[in-house]
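Enquirer: Here is a sequence together with a model predicted from it:
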Amino acid sequence: MSEELHPVAIRFLAYIRLEKRYSEHTFAAYQQDLTQFFTFLQSSYGDVPLKGITHSHVRTWLAWLMEHSNVAKTVNRKISSLKSFFKYALRHGEVSMTPMTKVTAPKIGKRLPGFIDEKGMRALEDNHSMRRGEEKEPVFMDGLEGRTHQLIFELLYNTGIRLSELISLKERHIDAGNLSIKVLGKGNKERIIPISPHLMEEINTYRAVCRKELAEYDQEVLLVNPKSGRKLYPKYVYNVVRDYLTRHEITTINRKSPHILRHTFATHLTNNGADLNAVKELLGHSSLASTQVYTSNSIEKLKAAFKKAHPKG
């Protein structure tokens, strides 16, 4: 870890990695934010003891960030990192009060999560391209590679799981009897997600094709690389989703990442009247506020329908 970091910050990072078991991505973000803050503090004010850090120090750092083209969303993440750190320091008696109580986060312009419309998802489920002049061209080819790619889409859209959760799915997490899967989410929190008989059938078909086409493969995980038989890695899944959505013109949304299928899952549920608390549990959100953004998509759909159909629209 960086020499610029305060010893308490080093202990805090060890705590979130070893005890809280945060993901490598989240840990790296905390480490970057704290290193940047303490480096700025040292270069601007010299040696400031932890108990001497005030809201003025933090505000000056935030102003510097905004001047150097950091967007509000990034700055808010850095504020969150500092809040967590000082809360830890307060709990362990390293400070008597946190400077973050007088720090206000900048407002972020509301941006609705992108999603694929139901027509686009039907094209994937019916396995035909939406490209003009190529009617009913299969999206997913026969064989293990095509089956792997299809199951990636089926799982992401039908369960709303994250990319990291998808590639970590184990064979033992599939409960055929209860038609459900066990997912290990953020902070090692487990949740159970129901699946349809159709998806269970797709999983069984995929298993059979794996046994037929691969002499050796990792039988502990559900999804494997169709060429090597090893566990999938994030970039592989990202490239598969982006390639299919682009090549077959499934959606016009620019950012074609696996996360768009999670947004699509949640938006389609709320559009069709699903209880928001149920959607929250399925997504593994810790608070309802994270889930409520999908109701905005539903409202936007109602507005569009009103504008198109109502005489006074």
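Expert: It's in.

Enquirer: CA only for contacts and neighbour counts going forward, please
Expert: Will do.

Enquirer: quick one: the helices in the stretch 151-300 of the chain?
Expert: Along the stretch 151-300 of the chain, the stretches classed as helices by DSSP state H, counting those that start in this stretch are 163-167, 197-213, 234-247, 259-271, 276-283, 288-291, 293-309.

Enquirer: For Lys102, find the nearest of these.
Expert: helix 288-291 (23.0 Å; Cα to Cα).

Enquirer: Run through the neighbouring helices and strands of that closest one.
Expert: Applying 3 or more Cα pairs under 8 Å, 6 or more residues apart in numbering; DSSP states H and E, one finds that helix 288-291 makes contact with helix 276-283.

Enquirer: what sits up against the helix it packs on?
Expert: Helix 276-283 is contacted from outside by 159-161, 191-193, 266, 269-270, 286-288, 291-292, using Cα atoms under 8 Å, 6 or more residues apart in numbering.

Enquirer: mind listing what's buried in that helix?
Expert: Under the neighbour-count criterion of 16 or more other Cα atoms under 10 Å, helix 276-283 has Leu276, Val279, Lys280, Glu281, Leu282, Leu283 buried.

Enquirer: ok, so what distance separates Met200 from Asn158?
Expert: 11 Å (Cα to Cα, to the nearest Å).

Enquirer: Next: Gln31.
Expert: Distance of Gln31 to Asn158, given as Cα to Cα: 35 Å.

Enquirer: Strands along the protein, start to end?
Expert: Here the chain has its strands, by DSSP state E, at 174-175, 180-184, 190-194.

Enquirer: Determine the set of other helices and strands touching the first one.
Expert: Pointing back at strand 174-175 there. Using 3+ Cα pairs under 8 Å, 6+ apart as the contact test, the elements touching strand 174-175 are strand 180-184.

Enquirer: Second structure for comparison follows:
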Amino acid sequence: MSNDQGSTLSIENAIILFRDHLREKGKSERTIEGYCKQDLKKFVEWLSVRWVDSGTTQDLCIANVTKTDIRDLVSFWKTNTPLAASSINRQIAAIKSFFSFLNEEGYIPINPAADITVKRIQRQNQIKWLSRQQVGRLFHAIETQQHAGQLKRVRDKAILSVLVNSGVRNFELTNIKVNHVSEGSLLIQSGKGDKQRIIPIGGNTYRSIQEWLRIHEGDTEYLFYTSRGSKLTTRAVQHILKKYSDMTGVLVTPHMLRHTFAKQLAERVPRLELIADILGHSSVDVSRIYVTPSMREMQVAIESVEFMG
């Protein structure tokens, strides 16, 4: 097909051509209906509203669809809808397959969806968190270690307390300043667009911080610092946890402690909005993994009701 013909091809007619193409490829009617009557229909509806709202009068022809149109739609899906990541990825796949077909068949000279990426799915069974017993072993190792002075023991206990009891990210921990600490709360700078959030902390965590502040000797505005007096780095935090991991045999990283906090929170208050706000998630969909049963949890549940044969 020539570019002149392609420039007048309506999106509706392009979808019909795509549907016929899928049938020729042997796709099931269920897949065809999902792509054409559901996913691409949503795309056309969104595009119609977008073009009207922007004040343009252009026809709904495939030649008028730009990479920006598609990117904005996908961005909207990823950040402003309650859809699961798998549903969003199916819709993205439909759009990418649709425009790939149109480009390969010569209906459009350039594929505007070629660089669009799917939404990353973080599967719960790939996420590791610690049991309360394992966390207890880490605290015990800090309190009983013989090769560190009081300064490091108190500092390390406060670091572990903040990480596992507030769910802050490693770089957020290292950016906490002394004046960010209030009784019952912490001011957290996320570093994502200079965003800030205030999160509550429990009494035990606050007392650990206060115990550290009473012997805080660093000439720095930051809460945690190194023996040289400089701001604690994320790599230094990883090194500190690695030391206690080696001592106890409990594999631990800053992000595992974040997951541990989130999982404990979800088991007691399974509200996605609350979890997302505390953890600083951009979407409640990211928090969904903590309220979804893991394979191990499902296995335990099944074994608890299993009948004897």
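Expert: That came in fine, so what should we check first? All values derive from a computational prediction rather than experimental measurement.

Enquirer: Give me the TM-score for these two chains.
Expert: The TM-score (TM-score structural alignment, normalised by the length of structure 2) is 0.57; 205 aligned residues with a Cα RMSD of 3.5 Å.

Enquirer: Pipe the contacts of helix 276-283 of structure 1 into a markdown table and attach neighbour count per row.
Expert: Putting these into a markdown table (neighbours: other Cα atoms under 10 Å) gives the following:
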| residue | neighbour count |
| --- | --- |
| Thr159 | 24 |
| Gly160 | 25 |
| Ile161 | 24 |
| Arg191 | 14 |
| Ile192 | 16 |
| Ile193 | 18 |
| Ala266 | 27 |
| Leu269 | 18 |
| Thr270 | 21 |
| Ser286 | 12 |
| Ser287 | 11 |
| Leu288 | 13 |
| Thr291 | 21 |
| Gln292 | 15 |
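
Enquirer: Excluding chain neighbours, give the residue nearest to Ser81 of structure 1 in space.
Expert: Tyr30 (5.8 Å; Cα to Cα, 6 or more residues apart in numbering).

Enquirer: ok, now which ones touch the one you found?
Expert: Counting by Cα under 8 Å, 6+ apart, Tyr30 of structure 1 touches Leu13, Lys78, Ser81.

Enquirer: Tell me how far it lies from Leu13 of structure 1.
Expert: Using Cα to Cα, Tyr30 of structure 1 is found at 7 Å from Leu13 of structure 1.

Enquirer: how many other residues sit next to the equivalent of Asp194 of structure 2 over in structure 1?
Expert: Matched by TM-score structural alignment, Asp194 of structure 2 corresponds to Asn188 in structure 1. Burial of Asn188 of structure 1 is recorded as 12 neighbouring residues (other Cα atoms under 10 Å).

Enquirer: So Val75 of structure 1 is in contact with Leu62, correct?
Expert: Yes. Between Val75 of structure 1 and Leu62 there is a contact under Cα atoms under 8 Å: 7.0 Å.

Enquirer: so what's Val74 of structure 2 up against?
Expert: Contacts of Val74 of structure 2 by Cα under 8 Å, 6+ apart are Ile92.

Enquirer: mind running it again at 10 Å?
Expert: Counting by Cα atoms under 10 Å, 6 or more residues apart in numbering, Val74 of structure 2 touches Phe43, Thr68, Asn80, Ile88, Asn89, Gln91, Ile92, Ile95, Ile116, Thr117, Val118, Lys119.

Enquirer: In space, what's closest to Glu154 of structure 1 - neighbours in sequence excluded?
Expert: Closest to Glu154 of structure 1 by Cα to Cα, 6+ apart is Leu199, at 7.0 Å.

Enquirer: What's the match for that neighbour in structure 2?
Expert: In structure 2, Leu199 of structure 1 lands on Thr205 (TM-score structural alignment).

Enquirer: number of nearby residues for that match?
Expert: By the criterion of other Cα under 10 Å, Thr205 of structure 2 has 22 neighbours.

Enquirer: Identify the residues contacting the spatially most central residue of structure 1.
Expert: Nearest to the mean C-alpha position of structure 1, counting by Cα atoms, centre = their mean, stands Arg162 at 5.1 Å. Arg162 of structure 1 makes contact with 155-156, 168, 183, 185-186, 258-262, 283-284, according to Cα under 10 Å, 6+ apart.

Enquirer: at 6 Å what do you get?
Expert: Applying Cα atoms under 6 Å, 6 or more residues apart in numbering to Arg162 of structure 1 gives no contacts.

Enquirer: Trace it over to structure 2, please.
Expert: Counting by TM-score structural alignment, Arg162 of structure 1 corresponds to Arg169 in structure 2.

Enquirer: mind checking how far its match is from Ile116 of structure 2?
Expert: The gap separating Arg169 of structure 2 from Ile116 of structure 2 is 28 Å, by Cα to Cα.

Enquirer: just Glu104 of structure 2 next, same as before
Expert: 17 Å.

Enquirer: Wait, the match of Leu199 of structure 1 touches Leu163, no?
Expert: No. Assessed by Cα atoms under 6 Å, Thr205 of structure 2 is found out of contact with Leu163, at 9.6 Å.

Enquirer: what do we get in structure 1 for Ser291 of structure 2?
Expert: Just to correct that, residue 291 of structure 2 is Val rather than Ser. Val291 of structure 2 maps onto Thr295 in structure 1, by TM-score structural alignment.
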